[in-house]
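Peer 1: sequence unknown, structure follows:
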């Protein structure tokens, strides 16, 4: 009985490249093959080789990921249905890679490329297209502010929730931070639309709210968040949360999102030298816990995988806009009610206030040296006789003597 040859596998580096080209995380690929994410990491690093059924399933999956990349770019009609299938897959693949989604939404408002065409789960560190002012796109394409806001939110919010999760370590706080940032963006939409980098404006607002120290006093955030199920992911999350917030944010912006050092320093409100020092210290701290992450490229991929394990979902754009408008109406009505209350209180005070000055009654004082008051005792017989005589003679007595000059 002859044994069937093992399925051929590409080199370890090519395995990783094919997975990334297919917009798959290690956890997603491991779920399809039926192994653990640590096993896929070992296969991609070359420390181990799959065998048996796992090898066949892994090789088949990699072959499926490599087939679109090997198809000729200029396939004509002779390619048959294969060329048409590749042309149909190309927009989906570009959307998964996060290429110019906002531009597509702004260029074609009514052709089926609106916010619904944005993929529900882009990469955790997907970046917006080259910063073009949204206001100029609105004028060029005739979009309404709501449509432009929905396009920006649909592209940035899913990835931004995952980024904020790495900063705070809490899923609910990550969603709350992103929604609050977009609330502020909708309240100041003319300013955000004309900003050279609207996605950076929203990202900075979300990161500031997620790293606010006041959240520790809120009752819902006093209990710790359940850690990730994977051991490596849990260790990486613990290492990130041990870093001071400015160091954690610098590491995320530089090694996670891929911003340059000057842009990272500007967003964290620090000098370039201080940002470089924070980045070096953060890398050393993470590498001390996980030596495999001493390579910045490996750290970037592990951060992306950790962010993707949270299964975080962002709210829909109309819901965010509606929440911002309801919040604005609430504070407007509260301000009006407070103003009316102040006016009424002032009017009542003017109505009831005294018109003249009335000095207050001074408090009583104790006088020393005054003999105590003694009640009169009972009259004697002589005193009573004298009293009776005075009472009788006084009305009809002699006239009062008139004074005379000497």
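Peer 2: Structure's in. What do you need? Bear in mind the structure is a predicted one, so any value in this text is a computation, not a measurement. Numbering: from 1, shown residues only.
Peer 1: every contact and neighbour count from this point should use C-alpha atoms.
Peer 2: Fine.
Peer 1: which elements pack onto the helix or strand harbouring residue 104?
Peer 2: For residue 104, the enclosing helix or strand under DSSP states H and E is helix 101-107. Packing contacts for helix 101-107, counted by 3 or more C-alpha pairs under 8 Å, 6 or more residues apart in numbering; DSSP states H and E, involve helix 134-141, helix 145-168.
Peer 1: can you add distance to residue 313 and give those helices back as CSV?
Peer 2: CSV is the format used below for the helices and strands packed on helix 101-107 (distance: least, C-alpha to C-alpha, whole Å):
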stretch, distance to residue 313
helix 134-141, 25
helix 145-168, 7
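Peer 1: okay, now the one to match up with it:
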């Protein structure tokens, strides 16, 4: 007996687009399907997939919304995303991922409570499943990872998130799409990395290294639901790597911020453990929801909530005026925007990624050649037949063992002298002659 195939559903981004075109909220759509508001949010973010009768009801409702939208507009609403785009263009999913509108300061949809009822090592799951390392952050309006489009933003140019850019054309080349993503998100990512490390040069280097890795894996990153989140996670991992402390250039402190308040806030932030500092920057600085923050930090939602509360408590003990999350968000944006943090141009980053790839390729080839040469030399000089080892000597019965010669006795000395004298006065040797 075979199982009947599941009812096909459009991608998560198309589901949300259909709901928004119909002017329905998540609560209204949840009431029509017969589920909770959090379940619809998980379906539209891609963290879970409906099953059974709920899947059929949800698919039927989306089909109805698509038909209503088609009747109102001249063009039908795109329900299925084209994945098989050629190398010269991005898919609709990747192109839409470039458009990441900024989330307002007081508009968060965390989708989970902040009760610290679990320790940092607790592993709990919501209705959508455990939001661990394999879960991706929501893209689109729920990501909140925008940035100003000017790579060389001046101090005070904007907060950690920036204005919403225009939709990227569908016929972009990979290089153009990468440049658009870089110019859109690099300035904000540099400011976020500065809050994590307190070092301007390390923040710029971590973002450039993350984009270099993205260019090396561009087909994968371009089709990711949240390419900015992919780059942000890579930049954070590089910036908070414990190996950075062993670099000579990072052993000397950099000049602190000029403003005393900014300097106090940055020093307090840097005293936090890296996991709590990263969670605080993502939630209160960038504006991600709690499930998305947990997914990006590879932790469960209760663990992320516990880290966030502990980090807020540490900041409030040192700076009581930052107990309000809205004030904390504004102050983090001010500290990051007050510094002159510049990012390299996109072509420079792409060329650096290509040079790094060539260097690693040549190093791998050189190592392989050296390994082959060492193996060939070993095979050439190794013995070709078995040579048994020499067995140790054994004592034979009746034969005295050899001993080292010792001092001569008087009789032996006399005999030796007698033999030497006879050799001198003995008969002469006969030499044959030719007559």
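Peer 2: That came through fine. Please read all numbers here as calculations on a predicted model, not as lab measurements.
Peer 1: hmm, back to that, which of the residues in the helix holding residue 104 of the first structure are buried?
Peer 2: Buried residues in helix 101-107 of the first structure, defined by neighbour count with 16 or more other C-alpha atoms under 10 Å: 101, 102, 103, 104, 105, 106, 107.
Peer 1: returning to what we had before: what's the most buried one of the helices and strands packed on helix 101-107 of the first structure?
Peer 2: Mean neighbour count (mean count of other C-alpha atoms under 10 Å) peaks for helix 145-168 among those, with a mean of 25.
Peer 1: mean per-residue distance, the following helix or strand past that helix versus the second structure.
Peer 2: Next along the chain after helix 145-168 of the first structure, taking DSSP H and E as the criterion, comes helix 171-187. Its aligned residues in the second structure lie a mean 0.5 Å from helix 171-187 of the first structure after superposition (mean C-alpha distance after the TM-score superposition for the first structure).
Peer 1: which bit of the second structure covers the one helix or strand residue 87 of the first structure maps to?
Peer 2: Taking DSSP H and E as the criterion, the element that holds residue 87 of the first structure is helix 81-96. Under the alignment (TM-score structural alignment), helix 81-96 of the first structure falls on nothing in the second structure.
Peer 1: buried sites along that helix?
Peer 2: Residues of helix 81-96 of the first structure classed as buried under the neighbour-count rule (16+ other C-alpha under 10 Å) are 83, 86, 93, 95, 96.
Peer 1: need those residues in TSV with distance to residue 183 of the first structure, can you?
Peer 2: Below are these laid out as TSV (distance: C-alpha to C-alpha, whole Å):
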residue	distance to residue 183 of the first structure
83	44
86	40
93	31
95	26
96	26
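Peer 1: quick check: closest non-adjacent residue to the residue nearest the centre of the second structure.
Peer 2: For the second structure, residue 234 is the residue whose C-alpha lies nearest the centre (C-alpha atoms, centre = their mean; 3.5 Å). In this structure, residue 234 of the second structure finds its nearest non-sequential neighbour in residue 210, 5.3 Å apart by C-alpha to C-alpha, 6 or more residues apart in numbering.
Peer 1: residue contacts, the equivalent of the one you found over in the first structure?
Peer 2: In the first structure, residue 210 of the second structure lines up with residue 181, judged by TM-score structural alignment. When contacts are counted by C-alpha atoms under 8 Å, 6 or more residues apart in numbering, residue 181 of the first structure touches 202, 203, 205, 206, 209.
Peer 1: which of the three states applies to residue 385 of the second structure?
Peer 2: coil (DSSP: H, G, I helix; E, B strand; the rest coil).
Peer 1: tell me the counterpart of it in the first structure.
Peer 2: Taking TM-score structural alignment, residue 385 of the second structure has residue 356 as its aligned residue in the first structure.
Peer 1: and that match, how far from residue 350 of the first structure?
Peer 2: 13 Å (C-alpha to C-alpha, to the nearest Å).
Peer 1: and those two? Which one has more around it.
Peer 2: Per other C-alpha atoms under 10 Å, whichever of residue 356 of the first structure and residue 350 has more neighbours is residue 350, with 11 against 6.
Peer 1: which position in the second structure pairs with residue 254 of the first structure?
Peer 2: Under the alignment (TM-score structural alignment), residue 254 of the first structure maps onto residue 283 of the second structure.
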